[in-house]
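K.L.:
no sequence on hand, only this structure:
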């Protein structure tokens, strides 16, 4: 099977590539040399690119259907972190060989997540080589309303959009180092393989949050980006960090907390809010978990239940550090 037949059979024919209409900003999708996107007056285009590599971001022998879901979800989460509404994505897929069963499963998982997120496949590329994929996602939002990392102010609340650490708690199960045949393990595995980008929350935070991002490398590491960009200090009370019952059952209280603080792969939003903005968001039904506050100074500081500073074991994932 050649490259173009592969694209036609597994990707151009997928539901996420055959969506029609310009209401979402797509004037022309897959099939030509370029896709054409329209930006309405008063709007901006949000663009983000992620590369996922076998053996680094996912196991070499991972389930292709789950991999398709995960690949698009983690990329789309960047749009949520900016408060953007989803438009579409491109996929550059590198595979070692043409395996029809693998491709069919991968395309099915990709299509399922695209439907869940309202994302349209706009085009891409396929090539032969070690398994990896690069996705570029596109979103739109009103001009000047993007959620940035640079607006946090002393006195703001520091919040997250849900329980943290589940994906990190699942990693030993994914790698076959821990039993995965329990309901709690299944729940953690779902969070690892099928994270749900918080697109609605991100859009609800427009004009309310002073800073935001999605948590991909761990709470402490990613909050450090807000602290640095905003020239402030973020104070985290470890007793207020939300942990799921499944994570506590699998990893225990201390292990679960370490997963939440530095494990990464959560794809939950972290954001800062003026104190008077939180009640309205809660009344609208959005998950608002206050875990600390913004103060003068620099860096991220972790406090125990007595308010004493705690030195974390590690702060998060970094590709170029051991």
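P.N.:
Right, received. Where do you want to start? Everything numeric in this text was worked out from a predicted model, so none of it was measured.
K.L.:
all contacts plus neighbour counts: C-alpha atoms, from now on.
P.N.:
Noted.
K.L.:
tell me where the stretch 151-300 of the chain has helices.
P.N.:
Along the stretch 151-300 of the chain, counting by DSSP state H, counting those that start in this stretch, helices occupy 166-174, 183-193, 199-204, 219-230, 245-262, 278-283.
K.L.:
tell me what angle the longest one forms with helix 183-193.
P.N.:
With axes from the mean of the first three to the mean of the last three C-alpha atoms, to 10 degrees as the basis, helix 245-262 and helix 183-193 are set at 40 degrees to each other.
K.L.:
what do you get for the fourth one?
P.N.:
Our comparison of helix 219-230 with helix 183-193, counting by the same axes, to 10 degrees, yields an angle of 30 degrees.
K.L.:
which strands and helices sit next to helix 219-230?
P.N.:
Judged by 3 or more C-alpha pairs under 8 Å, 6 or more residues apart in numbering; DSSP states H and E, the packing partners of helix 219-230 are strand 211-214, strand 233-237, helix 245-262, strand 299-303.
K.L.:
swap in 10 Å and give it another go.
P.N.:
Helix 219-230 sits against strand 211-214, strand 233-237, helix 245-262, strand 269-273, strand 289-295, strand 299-303, with contacts defined as 3 or more C-alpha pairs under 10 Å, 6 or more residues apart in numbering; DSSP states H and E.
K.L.:
putting a second one here so we can go through both:
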């Protein structure tokens, strides 16, 4: 049973890390050395997961390992980058062998799937906190930012919204769902799928993009604020799963999709002339983007919501996630 930092790193990370030819020096040195592709920019993202804020003690350690990487790859996807390298700073209260085995397995599986290599980091003893920094690459000058939306652009999302939020409420015993939906929402909560392939095909097509981690209203609001525009959203077009619509009433389902977050879908904008190209570029993907509204003139970053042509407002008690709100809830993701 390893009980020191270097044995833990060697047994659970160094000996099982995927190998890339562009990693010159990886785990085990004072720093990692990597070799970027010629004429490519590097995109760097960082996310932290904290026990009691982003997950609770009942969350499987394999899911924590998966999600710690997935939320970072989702940020890379939003900028159109191809994942390459990952570093991990892990603060853990103990050296429980089962926990470390499951956590490192979850982390390794998603890294191998997306062909990114763990190249280093740090381990310390303390309250369970996981910080991952991921590096991606893309052709120079092609990164998708949050600030490019223009009036007349269409607003899209890459997949169904609200399932992870429903999964969280199920794990907290606030809502119950039928057996055939239970596994779906728990999987969406614990094992999100970053839209890496979609992000890459949006380069040169989308005018702006963000991943939905804190809820559609909050994250679309960031796009609008950066570009100093507003938006109209047609709520009947929101992609909602049967799990959501068969568990909650219509207003609750819409509110969950708009505010819950943790879905790690992409929200992006593109002009009319790129719609056909986008549909062609995404035709091979299992999940197809859905148009939910349009960017409008106006510098207030306001989101006008309509349902079948009528104005619609959030039911009382629903709001997007905010780390520094007065009342925090356990929420997975960042």
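P.N.:
Sure thing, it's come through. Since the structure is predicted, the reported quantities are computational estimates derived from the model, not experimental observations.
K.L.:
can you calculate the TM-score here?
P.N.:
Once the chains are laid over each other, their TM-score by TM-score structural alignment, normalised by the length of structure 1 reads 0.94; 317 aligned residues with a C-alpha RMSD of 1.5 Å.
K.L.:
now render the helices of the stretch 151-300 of structure 1 as CSV, adding mean neighbour count and distance to residue 103 of structure 1.
P.N.:
Below are these laid out as CSV (neighbours: other C-alpha atoms under 10 Å; distance: least, C-alpha to C-alpha, whole Å):
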stretch, mean neighbour count, distance to residue 103 of structure 1
helix 166-174, 24, 21
helix 183-193, 20, 17
helix 199-204, 20, 28
helix 219-230, 23, 34
helix 245-262, 20, 32
helix 278-283, 13, 41
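K.L.:
who wins for proximity to residue 76 of structure 1 among the helices and strands packed on helix 219-230 of structure 1?
P.N.:
strand 211-214 (10.1 Å; C-alpha to C-alpha).
K.L.:
so which bit of structure 2 is that closest one matched to?
P.N.:
Matched against structure 2 by TM-score structural alignment, strand 211-214 of structure 1 falls on residues 208-211.
K.L.:
average distance between the matching stretch and structure 1?
P.N.:
On superposition with structure 1, the mean distance recorded for stretch 208-211 of structure 2 (mean C-alpha distance after the TM-score superposition for structure 1) is 0.5 Å.
K.L.:
just checking, residue 278 of structure 1 touches residue 288?
P.N.:
Yes - under the contact definition of C-alpha atoms under 10 Å, residue 278 of structure 1 touches residue 288, with a separation of 7.2 Å.
K.L.:
anything in contact with each of these two?
P.N.:
Residues touching both residue 278 of structure 1 and residue 288 (C-alpha atoms under 10 Å, 6 or more residues apart in numbering): residue 159.
K.L.:
which residue in structure 2 lines up with residue 228 of structure 1?
P.N.:
Residue 228 of structure 1 maps onto residue 225 of structure 2 when the alignment is built from TM-score structural alignment.
K.L.:
skipping its backbone neighbours, what lies nearest the residue most central in space within structure 2 in space?
P.N.:
For structure 2, residue 264 is the residue whose C-alpha lies nearest the centre (C-alpha atoms, centre = their mean; 3.2 Å). The shortest distance from residue 264 of structure 2 to any residue other than its chain neighbours is 4.9 Å, reached at residue 212 (C-alpha to C-alpha, 6 or more residues apart in numbering).
K.L.:
which ones are touching the one you found?
P.N.:
When contacts are counted by C-alpha under 10 Å, 6+ apart, residue 212 of structure 2 touches 74-75, 78, 157-158, 161, 218-220, 258-267, 334.
K.L.:
I'd like the distance between it and residue 62 of structure 2.
P.N.:
22 Å (C-alpha to C-alpha, to the nearest Å).
K.L.:
also residue 88 of structure 2?
P.N.:
From residue 88 of structure 2 to residue 62 of structure 2 the distance is 15 Å (C-alpha to C-alpha).
K.L.:
also residue 73 of structure 2?
P.N.:
Distance of residue 73 of structure 2 to residue 62 of structure 2, computed by C-alpha to C-alpha: 17 Å.
K.L.:
between those two, who's got more neighbours?
P.N.:
Comparing residue 73 of structure 2 with residue 62 by neighbour count (other C-alpha atoms under 10 Å), the higher total belongs to residue 73, at 33 against 21.
K.L.:
pretty sure the more buried one is touching residue 115, no?
P.N.:
No - at 11.2 Å, residue 73 of structure 2 does not count as touching residue 115 under the criterion of C-alpha under 10 Å.
K.L.:
what is in contact with those two at once?
P.N.:
82, 83, 84.
K.L.:
Serialize these to TSV and add fields for secondary structure, neighbour count and distance to residue 56 of structure 2.
P.N.:
Listed next are those as TSV, based on DSSP: H, G, I helix; E, B strand; the rest coil; neighbours: other C-alpha atoms under 10 Å; distance: C-alpha to C-alpha, whole Å:
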residue	secondary structure	neighbour count	distance to residue 56 of structure 2
82	strand	23	31
83	strand	25	28
84	strand	24	29
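K.L.:
can you give me how far stretch 278-291 of structure 2 is from the chain middle?
P.N.:
Stretch 278-291 of structure 2 has its C-alpha centroid displaced from the chain centroid by 18 Å (C-alpha atoms, centre = their mean, to the nearest Å).
K.L.:
which residue in structure 2 lines up with residue 98 of structure 1?
P.N.:
Residue correspondence to structure 2 (TM-score structural alignment): residue 98 of structure 1 is matched to residue 95.
K.L.:
ok so its match is a helix residue?
P.N.:
No - read with DSSP: H, G, I helix; E, B strand; the rest coil, residue 95 of structure 2 is coil and lies in no helix.
K.L.:
please report how far the closest residue to it other than its chain neighbours lies from residue 105 of structure 2.
P.N.:
Residue nearest to residue 95 of structure 2 in three dimensions, not counting chain neighbours: residue 3, with 6.4 Å by C-alpha to C-alpha, 6+ apart. Separation of residue 3 of structure 2 from residue 105 of structure 2 (C-alpha to C-alpha) stands at 19 Å.
K.L.:
out of these two, which sits in the busier spot?
P.N.:
Between residue 3 of structure 2 and residue 105, counted using other C-alpha under 10 Å, the more crowded position is residue 105 (20 against 11).
K.L.:
how about that one, what's its match in structure 1?
P.N.:
Using TM-score structural alignment, the partner of residue 105 of structure 2 in structure 1 is residue 108.
K.L.:
how near is its match to residue 178 of structure 1?
P.N.:
Per C-alpha to C-alpha, residue 108 of structure 1 is found 28 Å from residue 178 of structure 1.
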